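1. A predicted structure for the sequence below; I have some questions about it.
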Amino acid sequence: MNLQQEDWVAQFEADENAVILDVRTEAEFNEGFIANAINIDIHRGQDFVSEIEALDKHKKYYVYCRSGMRSAKACEIMNQLGFENAYNLLGGILEWDGEIIEP
């Protein structure tokens, strides 16, 4: 499901079991990320699928990338794997106006 930033943030903040998932490359992630995000690079193919499959399907996942394209694909993959609650951040981190953590 695609969400505008304000809805994505509101739902995430209201959910104790929410997980923020960054599907960009490790290099992109290391340039700055949304607080508490975990990084699983969608470009890693089967490794991406394997790491996603290891996650708790009962949690809600708030997924983002650079612009919203890769994260939309990641949400589709997650849905196919049985995740019912994967939310794509429209516009990605490019349009993010919240805090960005720089490692």
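-> Thanks, I have the structure now.
2. From here on, just use CA atoms for contacts and neighbour counts.
-> OK.
3. what about stretch 96-103, start to end distance?
-> Start-to-end span of stretch 96-103 (C-alpha to C-alpha, to the nearest Å) is 17 Å.
4. now it, how far from the chain's geometric center?
-> 14 Å (C-alpha atoms, centre = their mean, to the nearest Å).
5. Show me what that stretch is in contact with.
-> Contact with stretch 96-103 is made by Gln5, Asn30, Glu31, Gly32, Phe33, Ile34, Ala35, as judged by C-alpha atoms under 8 Å, 6 or more residues apart in numbering.
6. filter those to the buried ones?
-> Gln5, Phe33, Ile34 (16 or more other C-alpha atoms under 10 Å).
7. dropping in the other structure now:
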Amino acid sequence: MTDLSNQEWKEKTAADSNYIIIDVRTDEEVSEGIIPGALHYDIFKPQEFMNAMNDMDAEKNYYVYCRAGSRSSQACQVMESLGLKNTYNLSGGFSNWDGDTSNLDK
């Protein structure tokens, strides 16, 4: 896992054509907005989260965030234990995000 600042996150995703963004916040938190293109898997729903992570492609790069950076750090560790080695954690999480946001399309 690599921790990334907002600027590093934006630069890496702009230059990366092989990535997936994962939001591990709760439904309530996601209702406040989401980074465009992110997939939502609530880490507080462990079975759903694990099922989704087990279906992920180990060749992809995973950019993971939560509200403040702690749960996403934990998620990255879990993902790495499942063989998803290219994980990036957004330092400070969505609370400090200064990039684009949108509403989650359900």
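-> Noted; the coordinates are in hand. What you see is a predicted model, and the numbers here were worked out from it, not measured in a lab.
8. now the contacts of stretch 96-103 of the first structure in a markdown table, with secondary structure and distance to Glu53 of the first structure?
-> Listed next are these as a markdown table, based on DSSP: H, G, I helix; E, B strand; the rest coil; distance: C-alpha to C-alpha, whole Å:
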| residue | secondary structure | distance to Glu53 of the first structure |
| --- | --- | --- |
| Gln5 | helix | 26 |
| Asn30 | coil | 24 |
| Glu31 | coil | 26 |
| Gly32 | coil | 25 |
| Phe33 | strand | 23 |
| Ile34 | coil | 22 |
| Ala35 | coil | 23 |
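9. which two from the residues you listed end up farthest apart in space?
-> Taking C-alpha to C-alpha, the two most distant members of the contacts of stretch 96-103 of the first structure are Gln5 and Asn30; they sit 21.6 Å apart.
10. Can you tell me which of the contacts of stretch 96-103 of the first structure is nearest Gly68 of the first structure?
-> Of those, the one sitting nearest to Gly68 of the first structure (C-alpha to C-alpha) turns out to be Gln5, at 11.0 Å.
11. do you know how far Asn17 of the first structure is from Lys60 of the first structure?
-> Taking C-alpha to C-alpha, one finds Asn17 of the first structure at 7 Å from Lys60 of the first structure.
12. Kindly report the same for Glu102 of the first structure.
-> Applying C-alpha to C-alpha to Glu102 of the first structure and Lys60 of the first structure gives a distance of 25 Å.
13. What segments of the second structure are helices?
-> 6-15, 27-30, 46-54, 70-81 (DSSP state H).
14. Please identify the buried residues of the first one?
-> Buried residues in helix 6-15 of the second structure, counted by 16+ other C-alpha under 10 Å: Asn6, Trp9, Thr13.
15. Name the nearest residue to the last one, ignoring sequence neighbours.
-> By that I understand Thr13 of the second structure. Tyr19 (7.2 Å; C-alpha to C-alpha, 6 or more residues apart in numbering).
16. Check the burial of the closest residue to Asn30 of the first structure other than its chain neighbours by counting its neighbours.
-> Nearest residue to Asn30 of the first structure in three dimensions, chain neighbours excluded: Pro103, at 6.2 Å (C-alpha to C-alpha, 6+ apart). If you count neighbours by other C-alpha atoms under 10 Å, Pro103 of the first structure ends up with 8.
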